[in-house]
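1. sequence unavailable; structure follows:
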C-alpha cells in the first residue's frame, strides 16, 4: 500500500506540531462531504462528542436521518443537549454497543479519556487509575436490528469503536447487502483482531464475500499483503465494488488536506 500522501501529511503535521489523527478525521470529513447528499440515511457508530455527527446531520438535511450510537451515558447525554442547541432534529440516539451478537455486556469506560473506551480493554498510554476507568453495563445490538427495514437505504456507515468496528460490520450483513453503503471505519489490524477474535483472512474474506473493496484514508488499495506492513494509517474506506465512481476520488481528499496546511 503506497502511503506517500499520508507520510507527507504526517511529516507536515509533525513539523507544525499538529495532531496527525485530527488531520485523518479531516480527510474523512472531506470524503463524506463529497459523497453524501440531502435526504441520505447514515449510521454513526461511536458518535462520541459529535465531531462527525453534526456535519453529517447538516449534510443530509431535514429529509435525511442519522442513527447515532454512543454507549457512554455522559457523552450520550451531551450529544442530546448539543443536538437540541444546534436544532438538529434528524438524529436518533442509541445508548447501546454495536456488535455481531445481542445481549448484555460489560463495557470498559474511561471517563478521563473516553475515546479509548470499548467492549474490550485495549492498550492505552495510561493506566486504569489515570484514565478514570469504570465498567458499565450496555446492551449489545446488531446494526441490522438498529436500522428498521422501512428506514430506506443507508448511504454511509462511519465506525470508530476502538477495535470493535469489524464486529459491528459482522452484525450489519443485511444492511451491507441491501443498502450497499459507503463505509469509513478504524482498524488496528491484528491488534484489533487479537482483542475481538479475528484474523487477516476473516477480515478480508468478509469484505470479499460482501463485494467491498478496501482503501486507506489516503485512497490507496488496502489488501491482504498490507495487513502486517508498517503503517501510519488506521482509518479505512470500504467501497461497494459496483461503485466505480468512488475510488478515483479517494486520493484527492488527503492531497487536498495536505495542500491546505
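-> Ah, there it is. Since this is a predicted model, take the numbers as computed values, not measurements. Numbers count the residues shown, from 1 in each chain.

2. make it CA atoms for all contacts and neighbour counts henceforth
-> OK.

3. now do the helices in the protein.
-> Chain-ordered helices for the chain, with DSSP state H as the definition, fall at 4-15, 20-35, 53-60, 73-85, 128-131, 143-146, 165-170, 173-179, 190-196, 200-209, 250-259.

4. for the last one, the distance to its chain's centre please.
-> Same thing as helix 250-259. Taking C-alpha atoms, centre = their mean, to the nearest Å, one finds helix 250-259 lying 19 Å from the centre of the chain it belongs to.

5. before we move on, what about stretch 23-32?
-> For stretch 23-32, the distance to the chain centre is 11 Å (C-alpha atoms, centre = their mean).

6. what's the answer for stretch 130-139, then?
-> On the basis of C-alpha atoms, centre = their mean, stretch 130-139 is displaced by 21 Å from the centre of the chain it belongs to.

7. list the buried residues for it?
-> Neighbour-count burial for stretch 130-139 flags 131, 133, 137-139 (criterion: 16 or more other C-alpha atoms under 10 Å).

8. between the residues you listed, which sits nearest residue 106?
-> Ranking the buried residues of stretch 130-139 by separation from residue 106, with C-alpha to C-alpha as the measure, puts residue 137 on top at 4.7 Å.

9. one more structure, for comparison:
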C-alpha cells in the first residue's frame, strides 16, 4: 500500500510532467457540489470575489441559504454589486473567536492575502500592506438561531484556528462539513503549527482529508501531507465520514457539468472581449505611430525648406558684403555712425 508521501509524490510528478494541472479551486468546487443539496445552509468565510459563493448559491437553490462574510469594504461592495438579487446574504465582517472591532492588514496589491495579521506574502514587493479597522464577529454569535448548517468554507489567511474556535458551539450542534485553507505562510503568523489544526479537528470529533481525498486521520500522515502539495483540507464529522466517502465517489451532478461549461463559455467570452480590446489598442497605437511618422516627415520637409532659405539668405548677405556698392558706401556709413 502506498504511503501518503508516495501518493503525493506521484501527484507531484504527474503535475511536473504536465499530465495533470493544479486547479485547487475547481477541485474544491467538485467536492462541495457533491455534498451540498438544494435547501442546504452554507457559509463562505472569506468570500472575497465570490469564487465559491456563486456556485454554492446554485447548489442550495431557491429553498436554501448561502451566507458570505467579507471584511474588506471595497471588496465587499464589489461582491454585493455582483450578487445583487441573487438571494445571497452578505455580511461585511471578519469571523474569529472574538466580537468587536479589530485591526486588519489589507494587502492592497494582493487583497486575497489580507487578514487579521500580516502573513508571508507570495509577492512581497506587490503586497502594499495597510492597516484598516474592521468589524469582527464569531460564527457562534451569528448562527445562534440556525436550525441547520451543511457546509462551511474557511479561507481567512491564517486566521482559520480562531475562526474555528469562535464556531465551536455551532460545529458541535450542527456538525457541518468544513473546508479549510491552512498553509505555513499564513498560519505561522498566528503562532500555529501543522499540529494545531490536527489537534483541533480531533477535539471537535472531525477527521481530516486533503483536497485529493487522502484520509489524514493518523498524525504521521497529516504531518507528511500538510504543506506538501496544497493548503486545502476538508474536515469531516466522524459520524458522517461514510456518507462523505460515498458522495465523493458519485458522478458529478449535472449542475457541476453545466456550471463548468458555463464557466468555460464565460471565460471564452471574456477572452474574446480582451482580444478585441487588445486589437483595438494595437490599431490605435498603429494609427498614432503612422500619424507621428507623417508629422515627422512634414517636420523634416519643413526643416529642409527652412535650411534652404537660411542658406539663400546667407549667400545674399555674403554677396552684399562683397559687392562694390557696399565697399564704396563704407565711408558714408562710418560718418553716419559718428554723427549719431
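-> On my side now, so go ahead. In this text the structure is predicted, and so the values were computed from the model without any measurement.

10. sorry, back to before: please work out which of the helices of the first structure is packed deepest.
-> Looking across the helices of the first structure with neighbours counted as mean count of other C-alpha atoms under 10 Å, the highest average goes to helix 165-170: a mean of 23.

11. packing partners for that helix?
-> Based on contacts counted as 3 or more C-alpha pairs under 8 Å, 6 or more residues apart in numbering; DSSP states H and E, there is no element that helix 165-170 of the first structure packs against.

12. how many residues are close by residue 158 of the first structure?
-> Residue crowding around residue 158 of the first structure was assessed by other C-alpha atoms under 10 Å; the count is 24.

13. map it across to the second structure for me.
-> Mapped onto the second structure by TM-score structural alignment, residue 158 of the first structure lines up with residue 153.

14. what range in the first structure matches stretch 58-69 of the second structure?
-> Residues 58-69 of the first structure are where stretch 58-69 of the second structure aligns, taking TM-score structural alignment as the criterion.

15. contacts for the matching stretch, please.
-> Contact with stretch 58-69 of the first structure is made by 33, 36-47, 53, 56-57, 88-98, 147, as judged by C-alpha atoms under 8 Å, 6 or more residues apart in numbering.

16. from these, which land in strands?
-> 41-45, 91-94, 97-98 (DSSP state E).

17. can you say which two of those residues are spatially most distant?
-> The most widely separated members of those, counting by C-alpha to C-alpha, are 41 and 97 (19.5 Å).

18. what distance separates the opening and closing residues of stretch 195-205 of the first structure?
-> Using C-alpha to C-alpha, to the nearest Å, one end of stretch 195-205 of the first structure lies 19 Å from the other.

19. distance from it to the middle of the chain?
-> 17 Å.

20. equivalent analysis for stretch 51-65 of the first structure, please.
-> 15 Å.

21. on that earlier part again, need the ones in strands among the contacts of stretch 58-69 of the first structure in CSV (columns: distance to residue 243 of the first structure and neighbour count).
-> Formatted as CSV, those follow (distance: C-alpha to C-alpha, whole Å; neighbours: other C-alpha atoms under 10 Å):
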residue, distance to residue 243 of the first structure, neighbour count
41, 17, 27
42, 17, 26
43, 19, 26
44, 21, 23
45, 23, 25
91, 27, 22
92, 28, 12
93, 29, 18
94, 30, 16
97, 29, 28
98, 26, 33
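
22. of these, just say which sits nearest to residue 197 of the first structure.
-> Here the nearest of these to residue 197 of the first structure, counting by C-alpha to C-alpha, is residue 98; it sits at 15.6 Å.

23. residue in the second structure paired with the closest one?
-> So residue 98 of the first structure corresponds to residue 95, using TM-score structural alignment.

24. list of residues touching stretch 190-207 of the second structure?
-> 117, 158-159, 161, 168, 171-172, 184, 187, 208, 215-217, 219, 222-223, 226, 235-238.

25. what do you get for stretch 146-153 of the first structure?
-> The contact list for stretch 146-153 of the first structure, computed with C-alpha under 8 Å, 6+ apart, reads 40-41, 67, 178-181.

26. next one: stretch 28-43 of the first structure
-> Counting contacts by C-alpha under 8 Å, 6+ apart, the residues outside stretch 28-43 of the first structure that touch it are 52, 56, 59-69, 151-158, 184, 217, 250, 253.

27. from those, list the buried ones, please.
-> For these, burial is judged from neighbour counts taken by 16+ other C-alpha under 10 Å, and it is met by 52, 56, 59-61, 64-69, 153-158, 184, 217, 250, 253.

28. just checking, what packs against the helix or strand that contains residue 260 of the second structure?
-> For residue 260 of the second structure, the host element (DSSP states H and E) is helix 254-321. If you count contacts as 3+ C-alpha pairs under 8 Å, 6+ apart, helix 254-321 of the second structure packs onto helix 53-60.

29. and residue 171 of the first structure, what's its match in the second structure?
-> Under the alignment defined by TM-score structural alignment, residue 171 of the first structure corresponds to residue 166 in the second structure.

30. pretty sure that match is touching residue 98, no?
-> Yes. Because the distance of 6.9 Å satisfies C-alpha atoms under 8 Å, residue 166 of the second structure is recorded as touching residue 98.

31. what's the overlap in contacts for the two?
-> Overlap between the neighbourhoods of residue 166 of the second structure and residue 98 consists of residue 138, taking contacts as C-alpha under 8 Å, 6+ apart.
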